[in-house]
Structure formats: C-alpha cells, structure tokens
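J.: Got a sequence here, can you build the structure:
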Amino acid sequence: MPTLAAPPCVGGSEFAPLLRLAKERGLLDRRTGFYVRTITFNALALAATWAGVLLSGGSWWVVLLAVPLAVFSGRTAFIGHDAGHQQIARGRAANRVLGLIHGDLLLGMGYGWWNDKHNRHHANPNHVDKDPDVEVGALVWTRAQAVQRHGFARYLAKHQARLFFPMLLLEGFALKLATVLDLRRRPPRDRAVEAVLLAAHLAGYTALLLTAMPVGTAVAFAVLHHALFGLHLGCSFAPNHKGMAMPDGQRWGHLRRQVLTSRDVRGGRITDWLLGGLNYQIEHHLFPSMPRPHLRLAQPLVREHCRRLGIAYTEAGLVESYAQALRHMHAVGAPLRAG
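T.: Below is the predicted model of the structure:
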C-alpha cells in the first residue's frame, strides 16, 4: 500500500531551511488529541443524522437530512485523506485502518485507489504527463487536450467552465465507480479487505434507507446525498491547483514544484472547517504529513521563506479562487469555441 510521503527534494537547499524550521517549531509532531476529538465529533454527527433518518417515519421531509449527511460525509473523506498522509497516528498500519474505515466502510470509496492516485498527484502536481488529476477525463486542462476531443466530449470541453459545478453533482457517483473499477488492480489481500468493507457499506447504507423510508424516497435521498457530497468535495479540491503553473520539462526542486503549482485560499476558521484544511494547499504539499491544525501555523513561515527567495506565493479568497479556476477552464476551451 503506497503512502503519501514528501517526494525527494531535488535542489533541496531551498527547502531544507524551511523543513528544519518546521521541525524546530514542532509542526510535524502528531496531534492525537485533535484527531480524537475530530473523529469522535464526526462519528456522533453521522450517528445523529442517521438517527434522524430512522425516526422520520418515512416522510418526504427526511430527504432534507441528505444535506447534513453530505456535509459530514465530506468530513469523513477529510479524515481518510489525513490518514492517507500519515497525519493522524504514528504507525502506518493504524493510519491505514483509519483510512479503510473512513473511506471504504463509511463512504464506499476505495482507500487504496485514492491513496495511489493522490500519491502520484503529490509527487508531480499539475504535470500533464504525471499527475492523474490533470489527465484527460470528463474535463480537460490544456488546449492540446481540448483540440483532441470529439463528439460529446468535445462539447463538454468547449463549455466546461459553465458546466463545471453541475458536473460536480456527479462526482460522488464517479468516485464509487472508480473504486469498483480499480479493485481488480489491487493486490489480492488488499482487494479482499476492501471488497468486504465496500460490500458492508453498500449493505448497511441500503438497509438503513429501506428501513426508514419507501423505495422512491430512498432513491431520492441517495441521489441528493451523493450529488451534494460530490459537489462538496469538488468545491474543496477545485481551488487548489486549477489555473496554476503546469510544469512541462522544468527541473524544479520540491519547494518550487509544490509552491508554484498550488494556491492557498484565504479565510477564517469556517473556511478551514469547510475545506478540511485543504485551503492551506501550499503548506500541505510542502509537508504532506503535517497534521491539519499545524498548516495554519506553518503558513506565515512558508510565505516569508518564499518572499526571501523571490518565489511567487499565491493566495486568493474563496470566490476568487473559483473564478481563477473557471477562467483557466474557459481559456482551455477557447480553440473549440473559435471553430
């Protein structure tokens, strides 16, 4: 099972002083108490939401509970994300167990698939040939990708900026489909463990819904839950790299590779909570194993270090970060609209 360690520091003299300072400040130390509270609160919130579902009596009003369930499903994904980065526990085995519980069992989303994909993203963010997050899919990220699209895919690329947020409503379903398709590529032991947990998730989720409400209401609840969950996750990840530098042959060291391809999102504690700490994307990419609550403390150190070296450090408000990402997607589709 791959783990999300920081990539080797080529040309490490730029990064080494910053790493040393982060260690001296204790910013790479585990925050067990924070994660115990976070996991406990999230588990209680999920339990309370499902209790509300079961006590609803099958009324159509129960569909409204899909909204908080989507929000706390997002919190669950963030915990799985942190476990994959070895942020929570000291041992890899414990982090893996936490990742499997919060990914496969509670969300029906494959921890092994995500971990492998995300590890490759962290190693080469925004690199067209190496980062799976900018490979050709439903969306495209360069004009070269756009002009190769045909048929309906070409229509999507042409109008992807205005279709982006509606398409995120399908992301919750897409994540589960990708999980199932990837299972056959997992090592046999991992495949067996994840298959059992995914089956348990599906059985438990279906049983809870059909116990609490009629079939039609259950379908509406599941569709709304997954649509809002996908929208929430997409809105949490979209501001981080879209519209930032896309290296093509540059031999950047770790510091420049992570800083120049990432964007931080300004905001307060609410933004931190809603985005799961991913709004400190630059710090997170520089220090993948840094516990979430320390990213905010590392930010002024990283910002000042980049200022001294003359490296652009990009920050934007939440709305502006989306605007920058959408402008990039719109520009990518320009050749298709011109034709």
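J.: CA atoms for contacts and neighbours, from now on please.
T.: Will do.
J.: Nearest spatial neighbour of residue 245, chain-adjacent residues omitted?
T.: Of all residues not flanking residue 245 in the chain, residue 261 sits nearest, at 4.9 Å (Cα to Cα, 6 or more residues apart in numbering).
J.: what's the helix or strand for that neighbour?
T.: Using DSSP states H and E, residue 261 sits in no helix or strand.
J.: in the stretch 101-250 of the chain, which spans are helices?
T.: 106-107, 111-123, 143-146, 151-158, 160-168, 171-182, 188-212, 215-237 (DSSP state H, counting those that start in this stretch).
J.: Show residues contacting the second one.
T.: To tie it back to what came earlier, the one meant is helix 111-123. Helix 111-123 is contacted by residues 1-7, 80, 84, 99-100, 103-104, 130-133, 179, 182-183, 186, 190, 194, 285 when judged by Cα atoms under 8 Å, 6 or more residues apart in numbering.
J.: now swap in the third one and tell me
T.: By Cα under 8 Å, 6+ apart, the list of residues contacting helix 143-146 from outside reads 136, 140, 154, 157, 158, 332, 333, 334, 335, 336.
J.: Tell me which helix or strand the closest residue to residue 28 other than its chain neighbours sits in.
T.: Leaving aside its chain neighbours, residue 28 sits nearest to residue 290 (4.9 Å; criterion: Cα to Cα, 6+ apart). Element membership for residue 290, per DSSP H and E: none, as it lies in no helix or strand.
J.: go on, the one 4 residues further on?
T.: Secondary structure from DSSP H and E places residue 294 in helix 292-309.
J.: Can you list the buried residues in that helix?
T.: Across helix 292-309, burial judged by 16 or more other Cα atoms under 10 Å covers 292, 294, 295, 296, 298, 299, 302, 303, 305, 306.
J.: what helix or strand does residue 282 sit in?
T.: Residue-wise, residue 282 maps onto helix 281-286 under DSSP H and E.
J.: and that helix, how far from the chain's centre?
T.: Mean-position distance between helix 281-286 and its chain equals 13 Å (Cα atoms, centre = their mean, to the nearest Å).
J.: Show me what it is packed against.
T.: Helix 281-286 is packed against helix 254-259, strand 264-265, helix 292-309, with contacts defined by 3 or more Cα pairs under 8 Å, 6 or more residues apart in numbering; DSSP states H and E.
J.: Following up with a second sequence; could you model it the same way so I can compare the two?
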Amino acid sequence: MGLPLWSREDVAARILQGDVLFILNGNVIRVPQTWLEVHPGGVLSILHFVGRDATDEVEAYHSDETIRRMRGYIVATVNTLPDGWRPLQPPIHIGWLRTVKDGNLEWHSEATPDYSKENSPESPESQILLVKREDIAFTASGPSRDQIEPPPVPLSLKTQTEHSKAYKELHKRVKAAGLYDTPFFTGYGPEVVRYILCAIGSYLAYQRQWFFVSAVCLGALWHQLVFFVHDLGHLGVTHHWAKDRIVSIILADWIGGLSVGWWVHNHNIHHVVTNHPTHDPDIQHLPFFAISPAFFKSLYSSYYKRELTFDTFSRYMVAVQHRLFYVIMSLARFNLYRLSYEHLWVTRNDPIKARGGRWAWWLEVVGLVFWWYWYSNVVRGCGTWQKSLMFLLVSNMVPSPLHVQIVLSHFSRSTADLGPTESFPHRQMRTTTDVICHPSVAFLHGGLHLQVTHHLFPRLPRHNLLEASYLVKDFAKEQGLEYAEFGFVSGNGEVCSTLKGVADQLKIMDMVASAEIKEALGIKKD
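T.: Now for the predicted structure:
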C-alpha cells in the first residue's frame, strides 16, 4: 500500500499534536524523539525546519548515505504544487518547544514573539524576534493553528522555488565536477608542512628562551589548525563522521585547548539561521557588540536559552563598539575557552554526551586536561610572571585575524528575517559575503574567504571552493541574486561602518529619550 497524501492542514495538525515534521523531496519526514536527541547537528538544526521544505538544507549538510537512511522515516507525501510547498512557521520561531516534564513531553513556551518594528523600522513584516517571558509556561495545547501560519512575506513563493530548483541543478554540477573529492596531497600536503614548521619554530625558539618568537609561532599554529578543524567539523576531509571527529578532537582539544563539540554545535546553527538576531549565536555578542538595533530590545536567544540583556553596560559598550572592535577581537580566543568548557559541562548528562557519542565527549575532556597540563607548564616555564603573561597574551592574540575574518563575512550583511518562504540559496547569499584576496595569501584566510560558496556547500573541501565559486557566480547571475564580495581592507571598513551605524542609532535614541524626559518635566531647552 502506498503512502498517504497529506494536505498542508494535515501537516499543521500533526505538528500541533507534537510531531516533528519536515518536507524532503515531496515526502514528509517524521523525526522521532530518539533521533532528535542524538542528532549530531543538534536539536535546533532540525526544529528550525519543522513544517518547511528542508530539501536543499538536508542535501547540503548530509551525505547521500545519510539521506538514504532518512527515507526510513517517511510517513506521507505532500503535493508541493507548481510554486512549491507553502511553509508553516516552525514553533521554535515563535518561542515554542516540546520538553520533558514529569517524564512526559509537553509544550513549553520559552519566549514571547515580538512582531513590532520600533527599533528596526527597516525590518519586513515577516520578521519575528523573541523576547524573554516573565514566566515559563507549560501547556498541553501548545501553539495555536494561527500562530504557525507565517506572517506576510516580502518574497514570491514561485521565485524562491525557482531559486531552489536552480540550486539543485548547481549542486549536481558541483558533484559532477568532482569537487567533493578531497585533494589530500595537493591541498592538505602544504598545510601539514606549514603546521609542522610552526610547531618546530615554537619549540626551538622556546628552547633558546626566545619566548616572544615561540609564542608567535604557537599562535600561528593555532590559527592555521582552526581551518583544518573547521573542515573536519563539516565532514569535509574524509567525509566519515568518526574519522573526522577523532582528528578534529586531537587538533582542537589536545593541541588548541578548544572543544570541537562546542564549535560544531554552535556552527551548525549559524549555518541554518545565518544572521538571524534571535537564533544565530554567531551574531549574539552582547554586551560587546550589536550589529542591528534589534538587539536594543533585549532579545531572547533560542540557542543560549537566555535573554541577551541590553543593560547599562551594554549601552556603554555598544556606543563605542566601532572603536573597541579590534581590541575585543584580539582577545576573542579567551571567550572561546569559556564557551568550550561551558558546553561540555552543560552536555555532561546528555543521553550520548553532546550528541557526538560518549567516547567523543570523554576524549574531549581528557584532551582539554592534557592541554591545560602542557600549556600551563609552557607558560610557567618562561621564568618571570612578566614573561609568562607576555607568552599567554601573544600566543592567544596572534590567531585574532581569524576572528576578524569570520565576522567580515556576516556583520555587514542583512539581519532581516524574510520568513520561512525564503529559499536556502537566497538566504545564504543575502547574509554572506566573500573576502577577495590574492591566491598567494589565501592560506591566511584558510580558504574561508570564499564564504558564499562555503555556505551553499558546507561539506565541500575548502581547497575546492575557488573552483566551485565560479559555478556559483554563474548561478547568481542567472538567478538575479547578489554575489557579494569585497577586499579585506574595504571589508573591515564595511564592518566598522555597520558597528558605527548601530552606535549612532543608539545615540539618537538616547537624545530623543532625553528630550522627551525634559519635555515631560517641563524643562526648557537651552
């Protein structure tokens, strides 16, 4: 007997009953709770696509073998019509989750949707931000049917479907060109030589008590290894989860002191909800940065599960964020240590330890203990506290261009929420930009200056991104989509301009508020 044909109302009714459903090539995939809990990409990366056609995202982030396994969870088919599937609003986007209470799964309203545009007049009607609830509400009924109906969107479903179809053809061309094949010898061969030279340089300089040079070489090693770990985290090297994860743990945790489990969990969400103020952790940097006035509302983060409070300290920091940008970014690695340890602590009781397997969690913990042992001894071995402090700061500040380069690709791009109708390629190209550089210095960017292509094909080995980018540019031209790119210097200018623009808006708001207070108190203007 064939699969039943479900209408859009059938899908909506089952979502309201608690089913986690998404559309994959015209089929309805039902995600059981056991799958949701152990998904390597995390729970949220699935919940953001409930009620939506996730075909492009699924095929971009998963191997053919994994997609074949998903077919075992098909429960129905749907009629996508000529213009494509008309999406529903995922409950997570309006603050609803299903969590365990007293041993049972119940709907949980963790945040309140905010549809107002008072701080972001440029925001479209489709934009939904979340703000903190005064209380946590559990209910058997959950969201209403009206709530999971998306608000008006500024996009044409037909046009977005055409973008999606063209992207599928582009993906076929990328595969046919062999761009998923990892160039181990020509690609990673020179990279490994570079890693070894940095490590040897740091060791020899340390032995001669050239501690500054040693710290620079160690920082350079960490800087370069991050790019390799990034590839491994996307399964872009061996394309085998366990192999890539083991190597990435050795490099990130044992040598670099950072949790790759944290990075993968964080980075996956960044990729699926790029530049969304409420959902993307990679742009949630209060109290230090706000790249949109939307953050003035003290938004609720669906990733961190807390309010991003815009308090007095935040107001002060955001007002001067364009001046402190490089100072703060130079120390950004210290924040990554904090996030790493926090992630491992929070996930210590997960069913399979941070969705990577119990062995992976323990391998990370042992690796970080090992890192603390060797690195703390290296720092202390400098002799005086002044030299030790210098070594600590220099080794951690040298990789800072990496943090600057990462934000160049997103901070100056749109943070508007165009609703679930927006196609995968449209969203990625609207929120991401490339950094143009000469091939001779591409290694300093780790190949990730080609962020547009990387966001469209995250599992693609980065040494193949340049060749793939030519195909993407042709695709963008054919579809009338912007392929944004700028030089490193001009890109820095764009980011600083964005930060200054938000700071200026805050200044204007404060001036208006001050004038209104004076008027209310009857104080005459000077």
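J.: that older thread, now check the residue nearest to residue 245 of the first structure against the second structure: what is it aligned to?
T.: Using TM-score structural alignment, the equivalent of residue 261 of the first structure in the second structure is residue 431.
J.: Quick one: residues contacting its match.
T.: Counted by Cα under 8 Å, 6+ apart, residue 431 of the second structure has contacts 274, 275, 410, 413, 414, 415.
J.: Over in the first structure, tell me which residue corresponds to residue 244 of the second structure.
T.: Superposed on the first structure with TM-score structural alignment, residue 244 of the second structure falls opposite residue 95.
J.: Could you report the neighbour count for the nearest residue to its match once chain neighbours are set aside?
T.: Excluding the flanking residues, the one nearest residue 95 of the first structure by Cα to Cα, 6+ apart is residue 83, at 4.8 Å. Using other Cα atoms under 10 Å, residue 83 of the first structure has 28 neighbouring residues.
J.: which one in the second structure is aligned with residue 83 of the first structure?
T.: Match for residue 83 of the first structure (TM-score structural alignment): residue 232.
J.: Contacts only, for the counterpart of residue 415 of the second structure in the first structure.
T.: Matched by TM-score structural alignment, residue 415 of the second structure corresponds to residue 246 in the first structure. Neighbouring residues of residue 246 of the first structure by Cα under 8 Å, 6+ apart: 125, 126, 127, 128, 261.
J.: Ok, residue 311 of the first structure next?
T.: 256, 259, 260.
J.: Could you check which helix or strand contains it?
T.: Short version, using DSSP H and E: residue 311 of the first structure is in no helix or strand.
J.: ok, it to residue 3 of the first structure distance?
T.: Distance, residue 311 of the first structure to residue 3 of the first structure, by Cα to Cα, to the nearest Å: 28 Å.
J.: Also residue 69 of the first structure?
T.: Taken as Cα to Cα, the span from residue 69 of the first structure to residue 3 of the first structure is 29 Å.
J.: which one of these two has more residues nearby?
T.: The residue with more neighbours, out of residue 69 of the first structure and residue 3, is residue 69; 23 against 17, by other Cα under 10 Å.
J.: The more buried one corresponds to which position in the second structure?
T.: Per TM-score structural alignment, residue 69 of the first structure is aligned with residue 218.
J.: so who does that match touch?
T.: The contact partners of residue 218 of the second structure, by Cα under 8 Å, 6+ apart, come to 198, 199, 202, 395.
J.: Could you report the distance from it to residue 201 of the second structure?
T.: Following Cα to Cα, the distance that separates residue 218 of the second structure from residue 201 of the second structure is 8 Å.
J.: Same check on residue 444 of the second structure?
T.: With Cα to Cα as the criterion, residue 444 of the second structure and residue 201 of the second structure are 18 Å apart.
J.: again, but for residue 257 of the second structure
T.: According to Cα to Cα, residue 257 of the second structure stands 20 Å off from residue 201 of the second structure.
J.: the strands in the second structure, which residues?
T.: For the second structure, applying DSSP state E gives strands covering 5-6, 21-24, 27-30, 74-78, 96-101, 104-114, 129-139, 300-301, 306-307, 434-436, 485-487.
J.: Just send the ones you listed back as TSV, with distance to residue 520 of the second structure too.
T.: Formatted as TSV, these follow (distance: least, Cα to Cα, whole Å):
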stretch	distance to residue 520 of the second structure
strand 5-6	58
strand 21-24	53
strand 27-30	57
strand 74-78	58
strand 96-101	40
strand 104-114	28
strand 129-139	28
strand 300-301	31
strand 306-307	31
strand 434-436	49
strand 485-487	48
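J.: In a markdown table, list these along with mean neighbour count.
T.: Shown next, in a markdown table, are these (neighbours: other Cα atoms under 10 Å):
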| stretch | mean neighbour count |
| --- | --- |
| strand 5-6 | 15 |
| strand 21-24 | 25 |
| strand 27-30 | 23 |
| strand 74-78 | 18 |
| strand 96-101 | 17 |
| strand 104-114 | 20 |
| strand 129-139 | 16 |
| strand 300-301 | 24 |
| strand 306-307 | 16 |
| strand 434-436 | 22 |
| strand 485-487 | 17 |
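J.: Can you tell me which of the ones you listed is nearest to residue 164 of the second structure?
T.: Of all the strands of the second structure, strand 21-24 sits nearest to residue 164 of the second structure, with 12.7 Å by Cα to Cα.
J.: which bit of the first structure covers the closest one?
T.: So strand 21-24 of the second structure is aligned with nothing, judged by TM-score structural alignment.
J.: who does that strand touch, helix- and strand-wise?
T.: Against strand 21-24 of the second structure (3+ Cα pairs under 8 Å, 6+ apart) you get strand 27-30, helix 55-61.
J.: isn't residue 128 of the first structure right next to residue 249, touching?
T.: No: contact between residue 128 of the first structure and residue 249 fails when scored by Cα atoms under 8 Å: they sit 10.4 Å apart.
J.: Determine the number of other residues adjacent to residue 42 of the second structure.
T.: The burial count for residue 42 of the second structure: 19, using other Cα under 10 Å.
J.: what about the closest residue to it other than its chain neighbours, distance to residue 132 of the second structure?
T.: Closest residue in space to residue 42 of the second structure, ignoring its immediate chain neighbours: residue 265 at 6.1 Å, by Cα to Cα, 6+ apart. Distance, residue 265 of the second structure to residue 132 of the second structure, using Cα to Cα: 23 Å.
J.: Residue 497 of the second structure too?
T.: Relative to residue 132 of the second structure, and taking Cα to Cα, residue 497 of the second structure is found at 30 Å.
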